[in-house]
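>>> Predicted structure and sequence below. I'll ask about it afterward.
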Amino acid sequence: MLNKYPLWKTLMVVFIVAIGALYALPNYYGEDPAVQISGTKGVQADLATLDAVKENLAAAELSYQSAALANGQVLVRFSDYKSQQTANTLLSKNLGDEYSVALNLTPATPDWLASLGGVPMKLGLDLSGGVHFLMEVDMKTAMGRAQESMIGDFRTNLRGENIRYRSVKEAGNGVEVIFRNSDDLAKAESLLKRTYGDYLFVDNEDKLSLKITMTDAKLKETREYALQQNITIIRNRVNELGVSEPLVQRQGAKHIVVELPGIQDTARAKEILGATATLQFHMVDQEHDIRDAINGRVPPGSFLVNDQDGRPQLLKKRIMLRGEHIIGAKSSLDQQTSQPQVNIDLDNKGGSLFSNATKNNIGKPMATMFIESKATGEKNPDGSLKFTQQQEVISVATIQARLGKSFRITGQDSPAAAHNLALLLRAGALIAPIAIVEERTVGPSLGAENVELGMQAILWGFALVLLFMMVYYRAFGLVANLALAANLVLIVGVMSLIPGAALTLPGMAGIVLTVGMAVDANVLIFERIREEIREGKTIQQSIHQGYDSAFSTIFDANITTLIAALILFAVGTGPVKGFAITLSIGIVTSMFTSIIGTRAVVNALWGGKKLDKLPI
């Protein structure tokens, strides 16, 4: 029988719309302004911290919805932004430097809905407020470290083949190796050329030297690696410290964009990003008297650096391991001594390097050095920022055995200090220093205004389309309006389900455009049904032909728009991506609701019946 859907197909439509409505529901409850209190410098928030927070709020007669301790952080919910701001100022002043107090937004979703995975749709920086940073990577340091790595690799290869050399040192933008005789020069050149095909080799037999530089392709690869690794590490740091849905992406050849929606305190946001630091492991120099070094007679292969308490330490210059090779770190207590320790896991290359570096140093002390790079505010001749470094020994431990991919660091003062060190190691060491060259703050009031204006645009557009369809197509117009409402619900539900997807102001424009495109499909179908009726076909034939004939036109138009949206998503950044996401989702959901959804309703109301007239 024409225009009769089987029961399973009708139930499928109802089920999909119901699921969309369920996961769109958390957006009705919205988010609560909140203050998040977490420990810094090795301190963790605990029940005493929670009690102190409650006492401070009670003393100031500041009301709040709830205060709870979870995952080492205290979260206090408020009913309005004014109370949130007042509490932030109060707690920041009274809790001291041991705690970080940050503004945040926390979902107000009921527990039963949250247990089903329901979360509100993420809002972009322009809608929820937050901070935006543009960070510049110090490529000069990145290339310098690449040269250091080349020197270490060449030494290892030459020693492995028993090829003698006088020195391996930096030379301009490359590395120069000096040999004792021409035979060693020839052997080394043959060996290194086989091993390193993406380097350029120039020998000088008169000086018994071999200069090695990177090819253009290798230079580009090294810069790309430094940028991508920094992006990954910054993202890890933000995730470790509990910032929800951050945006971390590259911009150009040496810049990184970081956006933290829901955070309005710029100073605290910088703290969340953490020090732009690296970690290095050095052996402690026990062969020379540290008092001579303090008096100015520092041995050629060593250097002086202070520890956290200001005491000088004499370390060997050779770098045993960099923090970039650490892939995991976890604090714990030693089962025998109950002393705090940090268990560390390395990648394959790091494990091999560390094994070779420690096999002859068992029983000797090793230092973990924390190096923070800061921009001076001045610029180099090429326009890039100048950086200065601050170095500090954060741990000195004795090597108990030959170390490989997994080892432990002891010597921490407290479990909290071990936990803090593990977090730093786990978050990763930056390949090259970075500096904030631009920062922007979007206040919550401006974000709320954007949401209100965007919602007004959507509702006005939706209302005008509903009115037109109802007047022009009568009962069929009501069916189209029902499909439009279901389409909006599905868009919100899908956006809420996709991890990392965020609604931006341009995304709202994409929703408005989707409303127009969705109703356009129904206009094509309804006009085709009218044409079939005017040609004298029966009502049921007209409905059937109207949907079938209009399908190819609707499909072609939507597919071409979807391709354009996907291209925008692939090549665009920030607001462009937000527009592309909502437009892509809207195209898919509108095809479902305007074709399958409306046909299910039309078939249920008028399908398979003998009708003389159709309310269209």
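Sure, I can see it. Everything quoted here is computed from the prediction, not taken from an experiment.

>>> going forward, measure contacts between C-alpha atoms and count neighbours the same way
OK.

>>> residues of stretch 285-294 that come out buried?
285, 290, 293 (16 or more other C-alpha atoms under 10 Å).

>>> Alongside the first one, take a look at this:
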Amino acid sequence: MMHIQLWKRVLILGVVVIGLIWAAPNLFYSRVEAHNDAVAASENAGFVSDEQQAAIDRWPNWLPNGLVNLGLDLRGGAHLLAEVHIEDVYKSRMNSLWPELRRALADQRDVIGAVRRVPGPDDRLSVEIENADQMAKAVEIARGLSTPVVSLSGAGQSDLDITASGKVMTIQLSEAEKTATDDRTVQQSLEIIRRRVDEVGTREPTIQRQGSDRILIQVPGIGSASELKALIGTTAKLTFNPVVGRTTDANARAGMGNVVLPSMDEQGVFYIVEDTPVVTGEELTNARPSFDQNSQPAVDFTFNAGGARKFGAYTAANIGQPFAIVLDNEVISAPVIRDAITTGSGQISGSMDVAGSTQLAVLLRAGALPAELTFLEERTIGPELGQDSIDAGKIASIVGLIAVVVLMVASYGLFGVFASVALLLNVGLIFGVLSMIGATLTLPGIAGIVLTIGMAVDANVLVFERIREELTRSKGPAKAIDLGYRHAMSAIVDANVTTLIIAAILFFLGSGPVKGFAVTLAIGIVTSVFTALWVTRLLMVVWFDRTRPKKIEV
């Protein structure tokens, strides 16, 4: 035990040095952060400005530039709890089903007679047919439009429930399809919110589902909750709808299948448009801010192949007719189709500034939210409060570190010094590992580090006490140290493995803050065992080889 082979010494020192090098950028946090931001911004823009180059030059490229990301409670930022209006999706499904059902029933008009949609709840499609005695035929046609439910729990079931009473056939989503739709809607909202937040380059956001229809959003570093709401709270639902008419009466009769929408640019002007769009924003492949022919801010967009084909076919068949570009139930513009637009690209212009066109492009690229969000809770955490938490965490860590060092030195003398050096290296290794994996440090995470500082010397205490016991049995220094490490090993492994299991349980079953605590605790356990068993032992071996003491005191 008192002899460590050369390759093992090199390996131990190499791990320590690499860990400290990875931790070093955190000592120059603002400088490295500015370097990383400048690199990311220049890569996105495709060129490097003078200010960005100055920030890039402040940190050598050959050194690691990974940082421990600061969580919301340390950095400040915005916290939102949103509720997804899943019922909006039911309404959209019924509205999109109606044109298809109308065409299918029209093919059997000679048998069924005239068909019309009658008013009803938003989540249901009510259709009246002329010949009530042919209702079975109409139901059969409607059932032909249903599809199997795509979910494990609803396998083999139909996505539509169809009932008939007199001349009216009522269609709604089946319970199995509603369950699957609810899950898909929340998951889609999660992904779109994540894409929108990522588009603006924020650091380590927390976006996770809570309950059946709620989403928790925490974004460190953003200015305020209202700024975050403006980014993610807009559905950004873009559609291209045929124009039926134009009016100044907000309560004008639209007719079945039509809606009255206000104009964004023209005060007091309303457009009557078909409720079913020709093309939707879901078929966009790209959107970017630009300027129109009058040098006013605009947004250029491009459709995918399917969207381009439908848009081209519609514009070719409706030359001379207006069509409406609708964003979130407001008509941005209603140009007249002059020529067939077969290129699959176009431009949105109107009363917007450069910031507005940039944000609209971000929203369109990320996609439209499938349903509206209601924000149930919102908080803005200022950077000053986050700095107070960091300062408090620093004080707690330093006080704990000093207390442990004093106790170890007072209790074990020179061996306590060795344990204290290993403890300091352990803290550096923790930050090195956190930087390597890009972990986010929160206030509970700091608590995990403080707890690790107290626990890190446990292994040393076990070893030193066993060495004391061996010395009382008249064993020589070398033999006592050797047996001390050997006999304490099983207790050290048992204690740390059980703690590691607890950390794993906290990580997999806990929420965000609890996971942060579990991550730092688990990393601290691994690094503390490494420093206690190998770094401390290496220091003792080097000392022993140089001094060759005949007697030691622990």
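The structure has been received and is ready for your questions. Fair warning: this is a prediction, and the values are worked out from it, not measured in the lab.

>>> TM-score of the superposition?
Put the two chains on top of each other and the TM-score (TM-score structural alignment, normalised by the length of structure 2) is 0.78; 521 aligned residues with a C-alpha RMSD of 4.4 Å.

>>> Show me the buried residues of stretch 285-294 of structure 1 that map onto helices.
Residues from these lying in helices, with DSSP state H as the criterion: 290, 293.

>>> Closest one of the buried residues of stretch 285-294 of structure 1 to I511 of structure 1?
Closest approach to I511 of structure 1 among the buried residues of stretch 285-294 of structure 1 (C-alpha to C-alpha): D285, at 65.1 Å.

>>> Out of the buried residues of stretch 285-294 of structure 1, which is nearest to R408 of structure 1?
Among these, and counting by C-alpha to C-alpha, the member closest to R408 of structure 1 is D285, at 20.8 Å.

>>> which ones are touching the closest one?
302, 314-316 (C-alpha atoms under 8 Å, 6 or more residues apart in numbering).

>>> Equivalent analysis for V396 of structure 1, please.
365-368, 410-411.

>>> among the residues you listed, who's most crowded?
Using other C-alpha atoms under 10 Å as the neighbour criterion, A367 leads the contacts of V396 of structure 1 with 25 neighbours.

>>> three-state assignment of that one?
Judged by DSSP: H, G, I helix; E, B strand; the rest coil, the three-state class of A367 of structure 1 is strand.

>>> Give me the distance between the residue lying farthest from the centre of structure 2 and M2 of structure 2.
Largest separation from the mean C-alpha position in structure 2: S474, at 61.7 Å (C-alpha atoms, centre = their mean). Separation of S474 of structure 2 from M2 of structure 2 (C-alpha to C-alpha, to the nearest Å): 18 Å.

>>> Tell me the buried residues in stretch 299-319 of structure 1?
For stretch 299-319 of structure 1, by 16+ other C-alpha under 10 Å, it's 299, 302-304, 307, 312-317.

>>> for that stretch, how far is the first residue from the last?
In stretch 299-319 of structure 1, first residue to last residue: 16 Å (C-alpha to C-alpha).

>>> which residues are contacting stretch 506-517 of structure 2?
So stretch 506-517 of structure 2 is in contact with 206, 440-448, 518-519, going by C-alpha under 8 Å, 6+ apart.

>>> run the last query once more with 6 Å
Outside stretch 506-517 of structure 2, the residues that touch it by C-alpha atoms under 6 Å, 6 or more residues apart in numbering are 444-445, 448, 518.

>>> what do you get for stretch 289-301 of structure 1?
Under C-alpha under 6 Å, 6+ apart, the answer for stretch 289-301 of structure 1 is 316-317.

>>> How about stretch 196-211 of structure 1?
Under C-alpha under 6 Å, 6+ apart, the answer for stretch 196-211 of structure 1 is 175-179, 212-215.

>>> which residues does the counterpart of F303 of structure 1 in structure 2 contact?
Alignment note (TM-score structural alignment): F303 of structure 1 maps to V259 of structure 2. Contact analysis of V259 of structure 2 by C-alpha under 6 Å, 6+ apart lists 272-273, 275.

>>> give me that answer again for 7 Å
272-275 (C-alpha atoms under 7 Å, 6 or more residues apart in numbering).

>>> ok, so of the contacts of stretch 196-211 of structure 1, who is nearest A417 of structure 1?
V175 (39.7 Å).
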